[in-house]
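Engineer: Got a predicted structure plus its sequence, pasted below:
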Amino acid sequence: MKTQVAIVGAGPAGLLLGHLLRAEGIAVTIIERASPDYVLGRIRAGVLERTTTDLLHRLGIDARLNAEGLPHDGFMLADGERLIRIDVKALTGRNVTVYGQTEVTRDLMAAAPERGLEVIYDAGDVALHDIEGDAPYLTFTNDGREERLDARFIVGCDGFHGPSRKAIPASVGRTYEKVYPFGWLGILADVPPCDHELIYANHDRGFALASMRSETRSRYYVQVALDEKVEDWPDDRFWDELIVRLGPEAGGRVTRGPSIEKSIAPLRSFVFEPMRHGSLFLAGDSAHIVPPTGAKGLNLAASDVAYLAEALTGFFNRADHDGVAGYSDRALARVWKAERFSWQLTTLMHRFPGQTAFDRRIQVAELDYIARSKAARTAIAENYIGLPL
């Protein structure tokens, strides 16, 4: 098999890139190790920056987004006693949209056949070869057969544990990582959200987040130690803890209900440089991870894809090699700013093991400064909606 661009990974980053390249007449094949049902079973982020929604509008894959997406003009920080609203729309003139990553993936997946985007699911033993030359290729197994896919470029959209980043020699790459000493226990429940906007809460007992997937489905999180088990958190215990941490105003509006999904996610900040080696590019979680505080994960993947689609379109359609050469530096400049914001918000809103009384008072002072300073709220709002491409 032959194609111009081979993409490893059929999550939202891989599918979005595939659609953008197909719209420019570029041949693309996506290889995915899992089944479609498994891909759609991943429960992930749900706050979309304008960069992400603009790409979906541009492709015309936006019917459900337009009908079901919830525009949000702001969000709130809670300090245990009060709610500090960040009026994103008033401060920046823009907003974000709440629409689940699973739904973005479903829309992109459904549009693939009619748009000629080839996706091969259930591919095993995926391996990358000759990435330092001009004729890289993939090998994999499918339906018991060994397959080979030749391409001009390979793009790794296969996440933190995929084979793409591992194909880059250790002598070439450099890793930056911070592992946080806690995780997020999250539940999904078919209950109305306690507020029409997201609430990030800093409480003496730890962080909490009130979010949603729709007007009838809520997503809530509480900070837990890394050695906690899901089994130790029956629904009633979770709801009791969430209500306390959100504070009296927001907590008093929480509607309890049975969880339909419950899991604990560790938090880390991670960046791999460079994001290009030879004929291999990295995009999304294969190159960087952010803690979910600030909702940057999917949106960073979308900005990678926007840069890469522009670069590859220039290469194939205009014989312009500059975009390909500059992709890594251009993407990383935005990645590091998003990493900074996610780290800053995580540090501000969580309780850390060994945190001193001084550390706690600094958090309190920072939240009070944000409450009283339009400049501070503007800086947060600009980062929350996504910095310009």
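Structural biologist: Cool, the structure landed.

Engineer: Please make it C-alpha for all contacts and neighbour counts, starting now.
Structural biologist: Noted.

Engineer: Show me the strands in the stretch 51-200 of the chain, by range?
Structural biologist: 70-72, 75-78, 83-86, 96-98, 118-120, 124-129, 137-142, 145-150, 153-156, 174-189, 199-203 (DSSP state E, counting those that start in this stretch).

Engineer: looking at these, which is closest to Ile385?
Structural biologist: Taking Cα to Cα, strand 96-98 is the member of the strands of the stretch 51-200 of the chain nearest to Ile385, at 6.1 Å.

Engineer: Please enumerate residues in contact with the closest one?
Structural biologist: With contact meaning Cα atoms under 8 Å, 6 or more residues apart in numbering, strand 96-98 is reached by 46-50, 53, 69-73, 212-214, 385.

Engineer: Go again with 10 Å.
Structural biologist: The contact list for strand 96-98 (Cα atoms under 10 Å, 6 or more residues apart in numbering) reads 45-53, 65-66, 68-75, 88-89, 197-198, 211-214, 384-386.

Engineer: Show me where the protein has its helices.
Structural biologist: 12-23, 36-40, 50-59, 63-68, 88-92, 101-111, 163-166, 235-251, 297-318, 322-349, 357-372, 374-385 (DSSP state H).

Engineer: Those helices: which one's closest to Tyr221?
Structural biologist: That would be helix 235-251 among those, by Cα to Cα, at 7.6 Å.

Engineer: and here's the other structure:
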Amino acid sequence: MRTQVAIIGAGPSGLLLGQILARSGIDNVIVERQSGDYVLGRIRAGVLEQTTVDLLAAAGVDQRLRHEGLVHDGFELCFDGQRHRIDMKALTGGKTVTVYGQTEVTRDLMDARREGGHTTFYEAKDVQLHDIAGNKPHVTFTHQGEHHTLDCDFIAGCDGFHGVSRASIPADVLKTFERVYPFGWLGVLVDRPPVSEELIYSNHARGFALCSMRSHSRSRYYIQCPSDDKAEQWSDDAFWDELRKRLDSATAQALQTGPSIEKSIAPLRSFVTEPMRHGRLFLAGDAAHIVPPTGAKGLNLAASDVHYLSSALIEHYAEHSPAGLDHYSARCLRRVWKASRFSWWFTSLTHRFPDTGEMGQQLQHAELDYLVNSPAASAAMAENYVGLPLEG
């Protein structure tokens, strides 16, 4: 079996890359170790930068997004019991974000791939990458008891932090940077209208909280919790009681609660690996970098990786030029590090850290006060939140 580009991983980055390449006439095969239902069952962030929305439009999968996505002009910061609005649209010259769940993005991409008749192997076992630094890269795997060898020109590693792609690169080639945060996010999904039309990020003495949404009738809420907590330790009532305590009084009173339809704890970490290319293997998305969810950059960074990689592959096949491929890692990493900085800063600004003490809390308060009262600081915040521009 042969293809031009073998894509490892059928998450949103792998599916988006496959869709863009297919629309450009570049043959690709996706190999995924999990089932399609498992991939769709992952509950992830849902704030899309305009560059991501534009990329989905270019891939021809924005019809439902345009109809169901919620365009947000701003968001709110809550501290000292008061809410302060950051008007992103006004501060950035008209830029906005769109709330549309990652699950829905994945579903749209899956539907488009199936309708296009492009090959995807779900529940592939024993996936291994071979000759990634040579001239004959190939992927071997077992599917439904049958062994397969997939010859290709290039391999795109879109299989996440625990995938085989990054693990296939020699350890002495990679340099990794990592910070694991001493807390997690306990998240609850509920079929109730959002408490606010825009997201609310709350800094409170008891810990961080976030009021978010997936639609006009489905809400997503988070609270900071110890990293060793288990979701089953938290009853719905306990979650709602704790969330109310971390919100301003008006929001707490307006909150509509109900039985959770999903409850989980997400650990927080910052992780970057360099380079994002080794030979004919290119890493994209969580295989190369992870950011705390505070700034909603994870899916958007994966999409920007796909933008650079798809452009480079299209250039290679159309013009026989290696320039885009040669510069792929450097171009991605410039944006990755800026988004990592923003995510780290926003997390440090809104969460309670066990070792900061009263001094740290006072510094947080001073920075929040400066942020909401300084037009320059608010503009910098808004610029990073809506997403920095893509190169080229």
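Structural biologist: Good, I have the coordinates. Source: prediction; values computed, not measured.

Engineer: Of the helices of the first structure, flag the one that's most buried.
Structural biologist: Of those, the one with the most neighbours on average (mean count of other Cα atoms under 10 Å) is helix 12-23, at a mean of 25.

Engineer: for it, packing partners?
Structural biologist: In terms of contacts (3 or more Cα pairs under 10 Å, 6 or more residues apart in numbering; DSSP states H and E), helix 12-23 of the first structure is packed against strand 5-8, strand 28-31, helix 50-59, helix 101-111, strand 118-120, strand 153-156, helix 297-318.

Engineer: what would these look like in CSV with distance to Trp336 of the first structure?
Structural biologist: Below are these laid out as CSV (distance: least, Cα to Cα, whole Å):
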stretch, distance to Trp336 of the first structure
strand 5-8, 24
strand 28-31, 28
helix 50-59, 17
helix 101-111, 22
strand 118-120, 31
strand 153-156, 19
helix 297-318, 10
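
Engineer: circling back to that earlier point, mind putting the strands of the stretch 51-200 of the first structure into JSON lines with distance to Arg237 of the first structure and mean neighbour count?
Structural biologist: Formatted as JSON lines, the strands of the stretch 51-200 of the first structure follow (distance: least, Cα to Cα, whole Å; neighbours: other Cα atoms under 10 Å):
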{"stretch": "strand 70-72", "distance to Arg237 of the first structure": "29", "mean neighbour count": "18"}
{"stretch": "strand 75-78", "distance to Arg237 of the first structure": "21", "mean neighbour count": "21"}
{"stretch": "strand 83-86", "distance to Arg237 of the first structure": "24", "mean neighbour count": "20"}
{"stretch": "strand 96-98", "distance to Arg237 of the first structure": "27", "mean neighbour count": "22"}
{"stretch": "strand 118-120", "distance to Arg237 of the first structure": "43", "mean neighbour count": "19"}
{"stretch": "strand 124-129", "distance to Arg237 of the first structure": "41", "mean neighbour count": "17"}
{"stretch": "strand 137-142", "distance to Arg237 of the first structure": "45", "mean neighbour count": "19"}
{"stretch": "strand 145-150", "distance to Arg237 of the first structure": "50", "mean neighbour count": "14"}
{"stretch": "strand 153-156", "distance to Arg237 of the first structure": "41", "mean neighbour count": "26"}
{"stretch": "strand 174-189", "distance to Arg237 of the first structure": "12", "mean neighbour count": "17"}
{"stretch": "strand 199-203", "distance to Arg237 of the first structure": "17", "mean neighbour count": "25"}
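
Engineer: got the contact list for Asp107 of the first structure?
Structural biologist: Taking Cα under 10 Å, 6+ apart as the definition, contacts of Asp107 of the first structure comprise Pro12, Leu15, Leu56, Ile61, Asp62, Ala63, Arg64, Leu65, Gln101.

Engineer: And for Val195 of the second structure?
Structural biologist: 211-213, 219, 221, 250-257.

Engineer: now Ile43 of the first structure
Structural biologist: Taking Cα under 10 Å, 6+ apart, one finds Gly100, Gln101, Thr102, Glu103, Leu188, Glu261, Ser263 in contact with Ile43 of the first structure.

Engineer: and these as TSV, adding distance to Ser171 of the first structure?
Structural biologist: Converted to TSV, the contacts of Ile43 of the first structure look like this (distance: Cα to Cα, whole Å):
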residue	distance to Ser171 of the first structure
Gly100	38
Gln101	35
Thr102	36
Glu103	39
Leu188	43
Glu261	41
Ser263	36
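
Engineer: before we move on, the earlier item: specify which member of the contacts of Asp107 of the first structure is nearest to Asn95 of the first structure.
Structural biologist: Nearest member of these to Asn95 of the first structure, counting by Cα to Cα, is Leu65, at 14.5 Å.

Engineer: For the residue nearest to the closest one when sequence neighbours are not counted, give me its contacts.
Structural biologist: Using Cα to Cα, 6 or more residues apart in numbering and skipping residues adjacent in sequence, the residue nearest Leu65 of the first structure is Tyr99, 6.8 Å away. Applying Cα under 10 Å, 6+ apart to Tyr99 of the first structure gives the contacts 45-48, 53, 64-66, 68-71, 212-214.

Engineer: go on, Pro71 of the first structure?
Structural biologist: Here Pro71 of the first structure is in contact with Val47, Leu48, Asn95, Val96, Thr97, Val98, Tyr99, His196, Glu197 (criterion: Cα under 10 Å, 6+ apart).

Engineer: rerun at 6 Å
Structural biologist: Val96, Thr97 (Cα atoms under 6 Å, 6 or more residues apart in numbering).

Engineer: ok, back up a step: and which of the contacts of Tyr99 of the first structure is nearest Thr313 of the first structure?
Structural biologist: When the contacts of Tyr99 of the first structure are compared against Thr313 of the first structure (criterion: Cα to Cα), the nearest one is Thr53, at 20.3 Å.

Engineer: Type out the ChimeraX command that picks the buried ones from the contacts of Val195 of the second structure.
Structural biologist: The command below creates a ChimeraX selection of those among those that count as buried (16 or more other Cα atoms under 10 Å):
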select :211,212,213,219,221,251,252,255,257
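
Engineer: So which of the contacts of Val195 of the second structure are in strands?
Structural biologist: Judged by DSSP state E, those include Cys211, Ser212, Met213, Ser219, Tyr221 as members of strands.

Engineer: what number of residues lie near Gly25 of the second structure?
Structural biologist: Other residues lying near Gly25 of the second structure total 11 when counted by other Cα atoms under 10 Å.

Engineer: How about the contacts made by it?
Structural biologist: Applying Cα under 6 Å, 6+ apart, no residues qualify as near Gly25 of the second structure.
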